[in-house]
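In: Fold the stuff below for me.
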Amino acid sequence: MVRRRLSSEEEALWTALTRSVRPLRPGPRMATSMPASRADNPAKTRLTPPAPAAAQAPTRVAPAAMLDNSWERRIRGGTISPDMSIDLHGHSLSAAHARLNQAIAHALANNARVLLVVTGKPPKTAEKLGGSRRGAIRGEIGHWLETSAYADRIASVRIAHPRHGGDGALYLILRRRK
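Out: Okay, the predicted model is just below:
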């Protein structure tokens, strides 16, 4: 495939676009660089890693897929007792996101271990018509939790027992203070 050369206007637009993009998930990033000697040949453009930062951000601890056996038994059996709960269904995405962050901050301030987050189930008509199987809030909550300022304080995220809402709710298991 033969590549054509970008015009100076296209090159400026591309540069502006690449500077404005934020990654969905944080991680190692590759920056594009085009040395002046290679600016005339875009085929020789290469990706170079960014210069190491003087002080790197602390690594975040990801929520665990499995907890110890006593937690697993309590979650499966529905004997877990949420310390706090928040009901997000019926809210707009922005309002739900703000309420979720407030609830996590409040739970952490009160040393709660289990936060029940009710997201709601999608309407039954959407499932019958072949629509989305998840609601909008449920679809976004994973990303919200990953990018939250409290992400390192979340030990695990699990689907709630039917007693607490089943597929329409989640347990957030919070880490103890260090």
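
In: Please count neighbours and contacts with C-alpha atoms only from this point.
Out: Fine.

In: Nearest residue to the middle of the protein?
Out: residue 143 (2.0 Å; CA atoms, centre = their mean).

In: now that residue: how far from residue 97?
Out: In this view, residue 143 and residue 97 are 10 Å apart by CA to CA, to the nearest Å.

In: that older thread, for residue 136, see how far away the residue nearest to the centre of the chain is.
Out: For residue 143, the distance to residue 136 - CA to CA - is 12 Å.

In: With residue 63 instead?
Out: 22 Å.

In: When the two are compared, which one has more neighbours?
Out: Taking other CA atoms under 10 Å, residue 63 and residue 136 do not tie; residue 63 has more neighbours (21 against 16).

In: For the more buried one, give me its contacts.
Out: 152, 154-157 (CA atoms under 8 Å, 6 or more residues apart in numbering).

In: Go through the helix or strand that contains residue 115 and flag the buried ones.
Out: In the assignment (DSSP states H and E), residue 115 maps to strand 114-118. Within strand 114-118, the residues that qualify as buried are 114-118, counting by 16 or more other CA atoms under 10 Å.

In: for comparison, sequence B:
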Amino acid sequence: MSRTRLTKEDVALWRKVADQAQRLHPENPKQTPSFPKPKPVEPPKRPIPDFTVGARAATRIPRNDLALGISERVARQPVQMDQKAFVKLKRGKIFPEGKIDLHGMTMSEAHPALIDFLFRSHAEGKRLVLVITGKGKQKLDDGPIPTRRGVLKHQVPQWLTLPSLRPVVLQVAEAHVKHGGKGAYYVYLRRK
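Out: Modelled structure (predicted):
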């Protein structure tokens, strides 16, 4: 149903009828009808930019700033050793000449044991050693803040990049599945 505007004659006729009528509630003040108010003026519309299907938006949504997992961080380190040897290492074709198992040790026990093992292996002329950290205990993660599994698994790669071990350690990589997988690291030592 469309609305039509009242003309001046219609308003005058209405006032004449309203003056002759008796009010139901005379205590209320008399209200005079007013002319209909004009519609508000709409602001001018901005032109719509051209859009083509498949085009990208001009603004980019910022990515989440989440810390990478330990496996991704170790894998993203630049390769310092020979590329062919590194590929063989990642495929498990090169066998470690020595290994240390840090299972069940606390951080205060594991750190000196690792440093001693690495310097001793370097002095003996070994090139590839295996450091077994374990994957960590499986815990229920019910809280709002996620907790990382395996203290030594996260701490050992940081220890291996310390300035005191740089003269000895050339490359760190996650071990192949047959040598421990995510629970162990290959440490490729520098030449003597």
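
In: In structure 2, what stretch matches the strand holding residue 115 of structure 1?
Out: Using TM-score structural alignment, strand 114-118 of structure 1 lines up with residues 128-132 of structure 2.

In: what's the mean deviation for that stretch versus structure 1?
Out: When structure 1 is overlaid, stretch 128-132 of structure 2 sits 0.4 Å from its aligned residues on average, using mean CA distance after the TM-score superposition for structure 1.

In: So what touches that stretch?
Out: With CA under 8 Å, 6+ apart, stretch 128-132 of structure 2 has contacts from 95-103, 121, 175, 180, 183-189.

In: Now rank the contacts of residue 63 of structure 1 by neighbours and give me the top one.
Out: Most surrounded of the contacts of residue 63 of structure 1: other CA under 10 Å gives residue 154, at 23 neighbours.

In: Give the aligned equivalent of residue 107 of structure 2 in structure 1.
Out: Checking TM-score structural alignment: residue 107 of structure 2 goes with residue 93.

In: likewise residue 79 of structure 2?
Out: In structure 1, residue 79 of structure 2 lands on residue 65 (TM-score structural alignment).

In: list the helices and strands the lengthiest helix in structure 2 packs on?
Out: What stands out as the longest helix in structure 2, according to DSSP state H, is helix 107-123. Packing partners of helix 107-123 of structure 2 (3 or more CA pairs under 8 Å, 6 or more residues apart in numbering; DSSP states H and E): strand 98-101, helix 151-160.

In: Check the mean deviation of it from structure 1.
Out: Looks like 0.6 Å for helix 107-123 of structure 2 (mean CA distance after the TM-score superposition for structure 1).

In: mind listing what's buried in that helix?
Out: Going by 16+ other CA under 10 Å, helix 107-123 of structure 2 has these buried residues: 110-111, 114-115, 117-119, 121-122.

In: ok and it relative to helix 151-160, angle-wise?
Out: Inter-element angle recorded for helix 107-123 of structure 2 and helix 151-160: 50 degrees (by axes from the mean of the first three to the mean of the last three CA atoms, to 10 degrees).

In: Now do helix 107-123 of structure 2 against strand 128-132: the angle between them, please.
Out: Going by the same axes, to 10 degrees, helix 107-123 of structure 2 makes 170 degrees with strand 128-132.

In: contacting residues around helix 107-123 of structure 2?
Out: 98, 100, 102, 127, 129, 151-152, 159, 165, 168, 189-192.

In: Please repeat the previous calculation with a cut-off of 7 Å.
Out: 102, 152, 168, 189, 192 (CA atoms under 7 Å, 6 or more residues apart in numbering).

In: List only buried entries from the residues you listed.
Out: Looks like these have 102, 152, 168, 189 buried, using 16+ other CA under 10 Å.

In: follow-up on the earlier one: how far away is the equivalent of the residue nearest to the centre of structure 1 over in structure 2 from residue 165 of structure 2?
Out: Superposed on structure 2 with TM-score structural alignment, residue 143 of structure 1 falls opposite residue 158. Distance from residue 158 of structure 2 to residue 165 of structure 2, counting by CA to CA: 11 Å.

In: likewise residue 95 of structure 2?
Out: Counting by CA to CA - residue 95 of structure 2 and residue 165 of structure 2 are separated by 22 Å.

In: Check the burial of residue 146 of structure 2 by counting its neighbours.
Out: The burial count for residue 146 of structure 2: 8, using other CA under 10 Å.

In: try residue 16 of structure 2
Out: Residues near residue 16 of structure 2, counting by other CA under 10 Å: 11.

In: To which residue of structure 1 is it aligned?
Out: For residue 16 of structure 2, no residue is aligned by TM-score structural alignment.

In: roughly how far apart are residue 17 of structure 1 and residue 165 of structure 1?
Out: Relative to residue 165 of structure 1, and taking CA to CA, residue 17 of structure 1 is found at 43 Å.

In: Many thanks, have a good one.
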